[in-house]
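1. One predicted model, sequence on top.
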Amino acid sequence: MLQNLIAIIAIAVGIVLWVRATQRKLVILDENLRNAMSQIGVQLSSRFDALMQLLDLTKDYSRDDIEILIETIQSRRTVITAKSTADDVICQEGLISEALLKIEMVTEQYPGLKTSPNYIKTMDAVQTFDNMVRTSRLIYNDSVAKLNQEIRMFPVSMIAGVLGFRKRDYLDDQGTKAGISSIKRVA
């Protein structure tokens, strides 16, 4: 009887230790994912700042259209944080792409704007931040893959939901493709 009790206690302790170790591993993977999303937020914020500088430069050429666009961006822009979702990022990238397309239309009408040193410098900054966002997206998707794989594997899959961990969505590449092609066409 005593041996059975010791065996049951040993099994219970083993299960508790396994659950604790699994929870710790999932927390680390989740924190890596949150950090990656925060980095996307930082890069998008920098990209928005460069975009606003670009809009200020084009304001002299097409004041009415650009002022409406600036107001639209300011009202629809949200800050991407660690708790943001893939949809939030895609929405913000769509807003940037929309603005870049509008800027492209203005630069087609005013060729002098394209050759302006300030315009070229600011457009280079936008492109640099776009590359940084793309890199941050890769890191985020890698973090999502690691967390999702861990959650889906047996026996972790049995307790992941109970511990509050869920499968996350990847950032597809559709949002950045439109922005990149706009930058290349404008530059």
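-> It's in. Numbering: from 1, shown residues only.
2. from here on, contacts and neighbour counts on C-alpha atoms
-> Will do.
3. who are the neighbours in contact with the spatially most central residue of the chain?
-> Taking Cα atoms, centre = their mean, the centroid of the chain lies closest to Ile40, which sits 4.0 Å from it. By Cα atoms under 8 Å, 6 or more residues apart in numbering, the contact set of Ile40 is Ile80, Val133, Ser136, Arg137.
4. What about Leu5, how many residues nearby?
-> 10 (other Cα atoms under 10 Å).
5. Distance check, it against Val13.
-> Going from Leu5 to Val13 by Cα to Cα, to the nearest Å gives 12 Å.
6. and the residue nearest to the centre of the chain, what element?
-> helix 2-59 (DSSP states H and E).
7. Going toward the C-terminus from that helix, what's the next helix or strand?
-> In N-to-C order, the element after helix 2-59 by DSSP H and E is helix 63-76.
8. Quick check: buried residues in the helix or strand following that next one?
-> Downstream of helix 63-76, the next assigned helix or strand under DSSP H and E is helix 86-109. Within helix 86-109, the residues scored as buried using 16 or more other Cα atoms under 10 Å are 86, 89-90, 92-104, 106-107.
9. One more to weigh against that first structure:
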Amino acid sequence: MKKVLGPIGIIIIILVLLALLFIPKYNSLVTAEESVDSKWAQVENQLQRRYDLIPNLVESVKGYAKHEQDIIASISEARSQMGNARSPEEQAVANDALNGALSRLLVVVENYPNLKADANFRQLMDELAGTENRLAVAREDYNNEVQTFNKNVKRFPGNLIAGMFGFEQKEYFKATAGSEKAPSIDFSNSGKQ
């Protein structure tokens, strides 16, 4: 009887030690994944806030810059693209398009001093600037959380547990190629009202 219990006891001890190693690592992966999802929700929250502010901003500008319809159309198109984006990569591309359209809008605003003085427009611009700041912080927080999660998924023994339970690396929210350059805008042929 002692000869049978010896190997069984050793197997049980090994299984308990493995469980003590794997269970905390599994739980830390679950926690890290939830943190990534939570941070992504914050990015989406700020993107939605900006998405919601833009129609009001566009309407404010429309009255002053009726002949700048191409810019207003590009903002509407970029906003639609943002609304349809699902993955961090798609949202990064849509975000870059929206940023470009908004920067062209700001050039239009510079051409209309009365618009810049309008209280509603100033309030919308302040809200948009605040949203952009919160969005930058949310993206940074998300990317930091993704980095932590991806390290856990890649490192031993996390890579074993991640492979067994289907944990996959997360995508970073990154700007698309060329977004570091400001868009070129030429209003030399457009007339002012």
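-> Now that the structure is in, tell me what you want to look at. Quantities reported herein were computed from a predicted structural model and do not represent experimental measurements.
10. could you check the angle helix 63-76 makes with the helix holding Ile40 of structure 1?
-> 160 degrees (axes from the mean of the first three to the mean of the last three Cα atoms, to 10 degrees).
11. Now do the same for Ser136 of structure 1: its match in structure 2.
-> Counting by TM-score structural alignment, Ser136 of structure 1 lines up with Ala138 in structure 2.
12. which residue sits closest to its match, ignoring its sequence neighbours?
-> Val43 (5.1 Å; Cα to Cα, 6 or more residues apart in numbering).
13. Just give me the match in structure 1 for the one you found.
-> Val43 of structure 2 maps onto Ile40 in structure 1, by TM-score structural alignment.
14. gap between that match and Met123 of structure 1?
-> 20 Å.
15. Val27 of structure 1 too?
-> 39 Å.
16. swap in Val144 of structure 1?
-> Distance from Val144 of structure 1 to Met123 of structure 1, by Cα to Cα: 31 Å.
17. cool, and Ala36 of structure 1?
-> 25 Å.
18. Also Gln3 of structure 1?
-> 74 Å.
19. neighbour-wise, which of those two wins?
-> A direct count of neighbours by other Cα under 10 Å for Gln3 of structure 1 and Met123 places Met123 higher, at 22 against 8.
20. Now which residue in structure 2 aligns to that one?
-> Checking TM-score structural alignment: Met123 of structure 1 goes with Met125.
21. For its match, which three-state class applies?
-> helix (DSSP: H, G, I helix; E, B strand; the rest coil).
22. got a list of what it touches?
-> Here Met125 of structure 2 is in contact with Leu57 (Cα under 8 Å, 6+ apart).
23. and the equivalent of Leu100 of structure 1 over in structure 2, what does it touch?
-> Using TM-score structural alignment, the equivalent of Leu100 of structure 1 in structure 2 is Leu102. Going by Cα under 8 Å, 6+ apart, Leu102 of structure 2 touches Ile75.
24. Kindly recompute the last result at 10 Å.
-> The neighbours of Leu102 of structure 2, taking Cα atoms under 10 Å, 6 or more residues apart in numbering as the test, are Ile54, Leu57, Val58, Ile71, Ile72, Ser74, Ile75, Ala78, Asp96, Val108.
25. of the residues you listed, closest to Pro24 of structure 2?
-> For these, the minimum distance to Pro24 of structure 2 (Cα to Cα) is 39.6 Å, reached by Asp96.
26. Please report how far that closest one lies from Ile75 of structure 2.
-> 11 Å.
27. Kindly report the same for Asn84 of structure 2.
-> Counting by Cα to Cα - Asn84 of structure 2 and Ile75 of structure 2 are separated by 14 Å.
28. same thing with Pro157 of structure 2?
-> 47 Å.
29. same deal with Arg86 of structure 2?
-> 19 Å.
30. the more surrounded of Pro157 and Ile75 of structure 2?
-> Ranked by neighbour count (other Cα under 10 Å), Pro157 of structure 2 and Ile75 place Ile75 first, with 24 against 14.
31. residues near the aligned partner of Leu160 of structure 2 in structure 1, how many?
-> By TM-score structural alignment, Leu160 of structure 2 lines up with Met158 in structure 1. The number of residues packed near Met158 of structure 1 is 12, by other Cα under 10 Å.
32. Pull the contacting residues for Met158 of structure 1.
-> Met158 of structure 1 neighbours (Cα under 10 Å, 6+ apart): Ile151, Arg152.
33. Now name the helix or strand holding it.
-> Under the assignment here (DSSP H and E), Met158 of structure 1 is part of helix 156-160.
34. Following superposition onto structure 1, what is the mean distance for the strand or helix carrying Ala129 of structure 2?
-> In this structure, Ala129 of structure 2 sits in helix 119-154 according to DSSP H and E. Using mean Cα distance after the TM-score superposition for structure 1, helix 119-154 of structure 2 ends up 1.1 Å from its aligned counterpart in structure 1, as a mean over the superposed pairs.
35. Nothing else from me, thank you.
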